[in-house]
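Asks: All I have is the shape, not the residue letters:
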């Protein structure tokens, strides 16, 4: 069977840039998978997707004009239903055969085979392979139906445009479609979609195409023809790589270690806005650099899709890079236009910054009482008071644990917590909500509050995302913990929990933030005590949901640990004990991993599981052993071994050397094995039975201080 390469392109009006990458990938993968499932494309066919602002395309290698015929075996019915006592076809069988396009002559050729406990009749036939025209039509319809379209448009299609739809018809798609190309080699595949008939011509760059329309000779010449004649780089990946190369080259020409800011999302969005990128260097007045660089960077990126230039030290320069969609010989007009456009944006940022500094953060505290936080939890002002109360409680707990001076830490944390949300009522944060916290830090320094308070205000939202830095000082750490706990305890307390992929208050992210601070800073705080310390700040506004919140945090912790490379067994073994000091968990995990590598671990884990099952069936076993009731040599030997090993394991556990503590238990393997071989635990004599259960209880407690070793049993 001869095969050719296939090219399909749908030409549309400008697609939503933030969705273009996913649209291109989905269009290609669904269409190619459909062709493969229909037998038209080889399973190892190479699929290349194209996506530009005005087109979605796919190139598939080794596509057949018609799929191969294939044998099909259709189950009809049980033999007892299809044939009567004389072996003749029943009306039910004849009706079933007729539905498959066969008649009574096919009865003799029916196959009999067991289907479960009964013998059934099967009709075997050869099905003619689907043609590329029909198969591609089906694949294209399926591909468009499954596109991850953020929002569908409905538009009118005129019959005079060449479509076969009568009169005016409504068509729904992400954007109005204007052209369809479908080439199998050099041959047009006569399909249609969205009122468009397939051809071999498309449209190039809106301004710089050499010809219009651009005729595609065959499937393999699509990308080159569009590039050479249509001035379009059809491949999203190639266009993106070209932008990266041009950004680096333009920055290098500026010199002095200048480099474009790195932002993958911005890069993807800009790639989706241009068909043939041309990077240009622009600049703005030095006076705007008096504004915090975070403000200028955000306004250039978010509003204008520019790439700010940083110097070798990471400071913002007065130059930026523009990715233009045109390449005129004289670029001065393009550069001048972009500089004129950005200037009012930067002027606005400077105005907001200057105006905000006319009022102190302290003077804005009262304004928080006018900003609603949640209808059940009150205003931002009330929320700030709760954060202050929780921060004070956390500082006291840290002081009790010897982590910090309670008085000094409490005073700093209280000041930072009182002012942390005040930048929400500033003009700058009103315009750019992403700058909350950051602007509070700048305004705190302007108010003369010093770096410690400024850092705490700026950092109290941290960590904002996975991999983000933790707060830089203890006051920031306390306020960040208090802020996240206020959200978690409050939302759980009113029953506002995340469901599925919906988490409007980012409770999952807040839980991971709490986990990271407790673990990475190894804070001397018990989780339940910490959660309960936040509840009184809410008064009677909430119900205490500490148990449910603790479960939620441990679930997030388990997922995080597995993502870090720990096995499910290791995580389950450690978290089964619900360790309250989360900072201990990494040490426990490493201890479990080291223990699992010992030759004795499997036997001890299995024994631990067995002991646990035995104790579950007993009532309130006391971990007490009376030596005079040890009558079997095996139980005496185990008891003697425990007297030697367990104190060592206990001392190492108390010293925090969890690895050595677990490894000490390896010496118990042989006496434990012999005990279970030679001793009947549930002896008929009550005092012997209780003593043996007490022996096992003592062993079980000692074995499971670091982790539940039974979770390691296969």
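Replies: Looks like it came in fine. Here the structure is a predicted model, which means the values were calculated and not measured.
Asks: rest of the way, CA atoms for contacts and neighbours
Replies: Fine.
Asks: Now do residue 129: how many residues are near it, please.
Replies: 16 (other C-alpha atoms under 10 Å).
Asks: Surely it is in a helix?
Replies: No. With DSSP: H, G, I helix; E, B strand; the rest coil as the criterion, residue 129 is coil rather than part of a helix.
Asks: my guess is residue 181 is in a strand, correct?
Replies: Yes. Counting by three-state DSSP, residue 181 is located in a strand.
Asks: in what helix or strand does residue 534 lie?
Replies: helix 527-534 (DSSP states H and E).
Asks: neighbouring contacts of that helix?
Replies: With C-alpha atoms under 8 Å, 6 or more residues apart in numbering as the contact definition, helix 527-534 has outside contacts at 389-390, 393-394, 482, 485-486, 489, 546, 550, 580-582.
Asks: how distant is stretch 56-75 from the center of its chain?
Replies: From the chain centre to the centre of stretch 56-75 is a distance of 35 Å (C-alpha atoms, centre = their mean, to the nearest Å).
Asks: So which bits of it are buried?
Replies: Of the residues in stretch 56-75, 56-68, 75 count as buried by neighbour count, 16 or more other C-alpha atoms under 10 Å.
Asks: what's the answer for stretch 465-482, then?
Replies: 470, 471, 474, 475, 476, 477, 478, 479, 480, 481, 482.
Asks: Pull up the distance across that stretch, start to finish.
Replies: Length of stretch 465-482, first residue to last, C-alpha to C-alpha, to the nearest Å: 17 Å.
Asks: what's next to that stretch, contact-wise?
Replies: Identification of contacts with stretch 465-482 by C-alpha under 8 Å, 6+ apart yields 387-388, 390-391, 394-395, 409-410, 412-413, 416-417, 452-453, 455-457, 459-463, 509, 514, 517, 534.
Asks: Out of these, list just those in helices.
Replies: 387-388, 390-391, 394-395, 409-410, 412-413, 416-417, 452-453, 455-457, 459, 509, 514, 517, 534 (DSSP state H).
Asks: returning to that earlier point: after the helix holding residue 534 comes which helix or strand?
Replies: By DSSP H and E, the next helix or strand past helix 527-534 is helix 546-563.
Asks: okay, now the one to match up with it:
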């Protein structure tokens, strides 16, 4: 068994492309080897800014001889068909084998013996094939040959190929670049060509030339030495694994160095400074003992400087100072204009050609946020606080306990702040700072709001109204923030469904799945009691007035029926699908959500119901009751196929068997208990009430013949089973439960 080394030397590969490129190189070689019937024991990939490499270990010296059989046409096929097959195989007619198939037809076969090939020959063909098939996200042509579209393409100009099988060079070439054993070391710490003796010596040979070829090792160096540099200065490095990967991808011999900047720049918001350092300069930020941003940074050099890195740090500090000066300029200039004035420019930004401008969206969101507070859906109560049963009749009744006592003034103040925050939430989109750093939208709005003296609740809502951004992100709990965030996401969902721009397959250009998960997280984490259809209706009305027909009222809704029907028919199902995805990660079964979703439009109640149902069906009583339900449902289904519909159970007109009398009595006793428990949202109690029926159901099926020859008994017993099925359906649709 022998090892194979392949190195593709080129000019600097962008850091963001390196990790995938390394995996692609391994994958492509595996595929080429497989075509020849070869398989390495292990293939390890390496990547630096200037080279892409791999070592395939444990390859045989040659491929095995194989015999390949190809099925051809029938023996009596036309000459043209036979000629085509012969041309494909390279054989003559007398070299073909004639066999009889299962139908008795005589069919021609070509048996081709392929002798084994030396592995280096296979590798020599594989290398050019890999290079030409390489899936770079972006590639280029260069030199005189670049005038032809057929010329070689690579991420950056390809400069050399090292191909060694054991200690021998694998002779191969592409576009005039021939393979060999010579490569180059570090751009500054090494001169002249470096000969690689074998694959095993590859890492050590380049390490001696100041190149660490293992990207994983470089990441460890960047991470640990950056932390050490910060600690020596009395700071703590701000963790940033993405920055670790990027710095490792920019260097072949990483040397983290600590630098400092003028503390006066700390007057600029922390996020701006960190983003400036990270995005523009690839620097790590540091914090002091109190967790505050320190006037220090860690940069990663690619050389061991004679002066210990002093000149490098000074140069980087000057560049950073210029960047931070620009950021401070934007910060100071933006603060001179109130957010309310900035918001007036939002009518110049198109949100979507069919949904109007950002100013239009702001108007809708402001009204919806206010409505969410006025209806008591969002209030100042503590999340999860219990509510009276009668409050679940409609979303408008679900008011905060304080509000129901007549605290209209407090509710109005909350609604005013929610509306104000919504009207200012997008204003920072037109600021200089967000124009420079789009990632800071929302964050900067919060800073500007606080700087001009707006209430903290309003500033916080502006800052956090985009949250949660996907599953796992922080979920706002402050009432004003929740109202604005919820309104913003509902408006986006309704708007794009209204114009039939739903996600399809893996495509979701408007991030509607993420918005939907955000709504679900906001509702469930805050215990918000809202009938989604009501909220959707409110949002649809706003769109209809503003976008579909600006001068007309709700009486014209019928004119936009197609889009509106699409919203109400598909958006609830979209929520259900996203809820399944979200809850699946939490261990909740999707079939149990299906079992209760038709009975609930309140997500908080729905999930409480699902939780109780999952706990119940996993018990013996639950499993047995489910089996009894299915037996009853199957009997009724079979009768329905015959055209027999069960009548309503009104009692017995004959002397019933003990088991059927007991079942009728048990249903009369336990059904009200279950329904009352559901009304109180005590779903565990409802399940327990049903579980009491389970032994009675077992006895009924053991002792009673449902399809009796007596027509009256048969109809009565079918009616009793239908009553059982209906009783259980009030708790959940057990027909949708799997297993």
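Replies: Received, thanks. Bear in mind that the values here come from a model prediction, so they are computed numbers and not experimental data.
Asks: Send over the TM-score of the superposed chains.
Replies: The TM-score (TM-score structural alignment, normalised by the length of structure 1) is 0.89; 690 aligned residues with a C-alpha RMSD of 3.2 Å.
Asks: hmm, back to that, can you tell me which two in the buried residues of stretch 56-75 of structure 1 are farthest apart?
Replies: Pairwise distances across the buried residues of stretch 56-75 of structure 1 (C-alpha to C-alpha) peak at 41.7 Å, for the pair 56 and 75.
Asks: and residue 167 of structure 2, what pairs with it in structure 1?
Replies: With TM-score structural alignment as the matching criterion, the partner of residue 167 of structure 2 in structure 1 is residue 186.
Asks: residues touching its match, list them.
Replies: Neighbouring residues of residue 186 of structure 1 by C-alpha under 8 Å, 6+ apart: 217, 218, 219.
Asks: can I get those residues in CSV with secondary structure, neighbour count and distance to residue 560 of structure 1?
Replies: Shown next, in CSV, are the contacts of residue 186 of structure 1 (DSSP: H, G, I helix; E, B strand; the rest coil; neighbours: other C-alpha atoms under 10 Å; distance: C-alpha to C-alpha, whole Å):
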residue, secondary structure, neighbour count, distance to residue 560 of structure 1
217, coil, 15, 52
218, coil, 19, 50
219, helix, 25, 46
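Asks: Can you get me a residue count around the residue mapped onto residue 364 of structure 1 from structure 2?
Replies: Aligned counterpart of residue 364 of structure 1 in structure 2: residue 342 (TM-score structural alignment). When counting by other C-alpha under 10 Å, one arrives at 17 neighbours for residue 342 of structure 2.
Asks: now residue 608 of structure 2
Replies: Counted with other C-alpha under 10 Å, residue 608 of structure 2 comes out at 15.
Asks: Which residue of structure 1 sits opposite it in the alignment?
Replies: Per TM-score structural alignment, residue 608 of structure 2 is aligned with residue 587.
Asks: Kindly indicate whether its match is helix, strand or coil.
Replies: Following three-state DSSP, the label given to residue 587 of structure 1 is helix.
Asks: What's residue 178 of structure 2 aligned with over in structure 1?
Replies: Aligned partner of residue 178 of structure 2 by TM-score structural alignment: residue 197.
Asks: So that match is in contact with residue 177, correct?
Replies: No. With contacts counted by C-alpha atoms under 8 Å, residue 197 of structure 1 stays clear of residue 177, the gap being 11.3 Å.
Asks: Give me the more crowded residue out of those two.
Replies: More crowded of residue 197 of structure 1 and residue 177, by other C-alpha under 10 Å: residue 177, with 22 against 18.
Asks: Could you find the counterpart of the more buried one in structure 2?
Replies: That one, residue 177 of structure 1, aligns with residue 158 by TM-score structural alignment.
Asks: And that match, how far from residue 9 of structure 2?
Replies: Per C-alpha to C-alpha, residue 158 of structure 2 is found 6 Å from residue 9 of structure 2.
Asks: hmm, back to that, chain neighbours aside, what residue packs nearest to the match of residue 608 of structure 2?
Replies: Spatially, and ignoring its direct neighbours in sequence, residue 587 of structure 1 is nearest to residue 658 (6.7 Å; C-alpha to C-alpha, 6 or more residues apart in numbering).
Asks: Check residue 580 of structure 1 too.
Replies: Spatial nearest neighbour of residue 580 of structure 1, chain neighbours left out: residue 526 (4.6 Å); criterion: C-alpha to C-alpha, 6+ apart.
Asks: In structure 2, what residue corresponds to that neighbour?
Replies: Counting by TM-score structural alignment, residue 526 of structure 1 lines up with residue 531 in structure 2.
Asks: go on, residue 653 of structure 1?
Replies: Residue 653 of structure 1 maps onto residue 678 in structure 2, by TM-score structural alignment.
Asks: One more: residue 11 of structure 1?
Replies: Residue pairing (TM-score structural alignment): residue 11 of structure 1 is matched to residue 9 of structure 2.
Asks: How about residue 419 of structure 1?
Replies: Aligned by TM-score structural alignment, residue 419 of structure 1 pairs with residue 424 of structure 2.
Asks: Count the residues that sit near its match.
Replies: Counted with other C-alpha under 10 Å, residues neighbouring residue 424 of structure 2 total 26.
Asks: what about residue 289 of structure 2, distance to residue 307 of structure 2?
Replies: Distance of residue 289 of structure 2 to residue 307 of structure 2, given as C-alpha to C-alpha: 29 Å.
Asks: Please apply the same query to residue 250 of structure 2.
Replies: For residue 250 of structure 2 relative to residue 307 of structure 2 (C-alpha to C-alpha), the value is 22 Å.
Asks: Which one's more surrounded, those two?
Replies: Neighbours were counted for residue 250 of structure 2 and for residue 307 using other C-alpha under 10 Å; residue 250 has more, 22 against 8.
Asks: in what helix or strand does the counterpart of that one in structure 1 lie?
Replies: Aligned by TM-score structural alignment, residue 250 of structure 2 pairs with residue 273 of structure 1. Using DSSP H and E, residue 273 of structure 1 maps to neither a helix nor a strand.
Asks: Thanks again, I'm all set now.
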